[in-house]
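Student: Dropping the sequence and predicted coords here.
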Amino acid sequence: MLKEFKEFAMKGNVMDLAIGVVIGAAFGRIVDSLVGDLIMPIFGAIGGLDFSNYFVGLNSAVTSPVLADAKKQGAVFAYGSFITVAINFIIIAVALFLVVKLINRVRRAEKAAEPSKPAAKPDDVVLLGEIRDLLKQRPV
């Protein structure tokens, strides 16, 4: 069983997936920093928006205007955090879309640069051609 697991774990696809997960996690942290440290402060400076403190207290004990303190006081509906995460997702989705678009463009360019091969004829067409040629060789 250990040998089978080792063969499975060392296959190229599993290793590629593991590397992709690690890189994806690092990319997620970069996007979190981009949104939290660069994009949201710009929104805050322009329109006074700070999504991180948008919440609704779910009981009367929540009186703090700061989310971290409000969570200590009781249950809160922190929709501002959701808005920030949604913006993170949109940025990641756009970035991945651009990467996939770039990869597809490179593949199309490589495919166009390759010499085109004539399309292979179906087997039945080849067989009928061989029968025709044999009949032509046969004396009447």
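Tutor: Structure received. Since the model is a prediction, treat every value here as computed from it, not as a measurement.
Student: Going by C-alpha atoms from here, please, whenever you check contacts or count neighbours.
Tutor: OK.
Student: which residues touch Asp32?
Tutor: Under the criterion of Cα atoms under 8 Å, 6 or more residues apart in numbering, the neighbours of Asp32 are Asn88.
Student: Downstream of the one helix or strand it maps to, the next helix or strand is which one?
Tutor: Using DSSP states H and E, the element containing Asp32 is helix 12-33. Where DSSP H and E defines the elements, the next helix or strand beyond helix 12-33 is helix 40-47.
Student: Show me the contact partners of stretch 67-77.
Tutor: So stretch 67-77 is in contact with 52-59, 61-64, 78, going by Cα under 8 Å, 6+ apart.
Student: and stretch 120-136, how far from the chain's centre?
Tutor: With Cα atoms, centre = their mean, to the nearest Å as the basis, stretch 120-136 stands 48 Å off its chain's centre.
Student: putting a second one here so we can go through both:
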Amino acid sequence: MAMMQEFKEFAMKGNVVDLAVGVIVGGAFGKIVDSLVQDVIMPPISKVFGGLDFANYYLPLNNQGTQLTLVEAKKAGAVLAYGNFITILINFIILAFIIFQMVRLVNKARRSSAPEAAPAPAATPEDIVLLREIRDALKK
């Protein structure tokens, strides 16, 4: 029973719960960014580059033609799907940028809410230091 108690204490620690919440929110946020890239950003970019969907850009690795869609080409044989890689790369860059901005905001908030360091105590005047040295010498 002691092991169950230890596990319960471990699982209920703030760090573990915070991590679990972060993973869940991160997964949902990843889906939002994926939709942003797929549905909002990629259509205009693909329009600029010839009106084709990046997801269907591939190089066949066998003797098939490139007129097939990516799904059909995969059924026919091996393909190098570089268009899908471009989409995922753009997705990653956007996600990394947004997370970077969030971390910047959190760090800025921490710096502004952190208590300022106490000012250094004023230096002892020279005459006081001299008097202390004389006192210590007289005690000896």
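Tutor: Ah, there it is. None of the values given here were measured: they were computed from a predicted structure.
Student: tm score of chain vs chain?
Tutor: Superposed pair, TM-score by TM-score structural alignment, normalised by the length of structure 1: 0.77. Supporting alignment: 127 aligned residues with a Cα RMSD of 2.5 Å.
Student: returning to what we had before: in the helix holding Asp32 of structure 1, what's buried?
Tutor: Gly28, Val31, Asp32 (16 or more other Cα atoms under 10 Å).
Student: Can you lay out the residues you listed as CSV showing distance to Gly48 of structure 1?
Tutor: As requested, the buried residues of helix 12-33 of structure 1 are exported to CSV (distance: Cα to Cα, whole Å):
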residue, distance to Gly48 of structure 1
Gly28, 26
Val31, 22
Asp32, 20
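Student: Give me the neighbour count for the counterpart of Met102 of structure 2 in structure 1.
Tutor: Counting by TM-score structural alignment, Met102 of structure 2 corresponds to Val99 in structure 1. Val99 of structure 1: 12 surrounding residues under other Cα atoms under 10 Å.
Student: Could you check how far the host helix or strand of Val99 of structure 1 is from the centre of its chain?
Tutor: For Val99 of structure 1, the element it lies in under DSSP H and E is helix 79-113. When distances are taken as Cα atoms, centre = their mean, helix 79-113 of structure 1 is centred 7 Å away from the chain's centroid.
Student: which helices and strands sit right next to that helix?
Tutor: helix 12-33 (3 or more Cα pairs under 8 Å, 6 or more residues apart in numbering; DSSP states H and E).
Student: so the helix it packs on corresponds to what in structure 2?
Tutor: On the basis of TM-score structural alignment, helix 12-33 of structure 1 is assigned to residues 14-35 in structure 2.
Student: Geometric centre of structure 2: which residue is closest?
Tutor: Centroid check for structure 2 by Cα atoms, centre = their mean gives Ile99 as the closest residue, at 4.3 Å.
Student: Tell me how far that one lies from Val106 of structure 2.
Tutor: Applying Cα to Cα, to the nearest Å, the value for Ile99 of structure 2 to Val106 of structure 2 is 11 Å.
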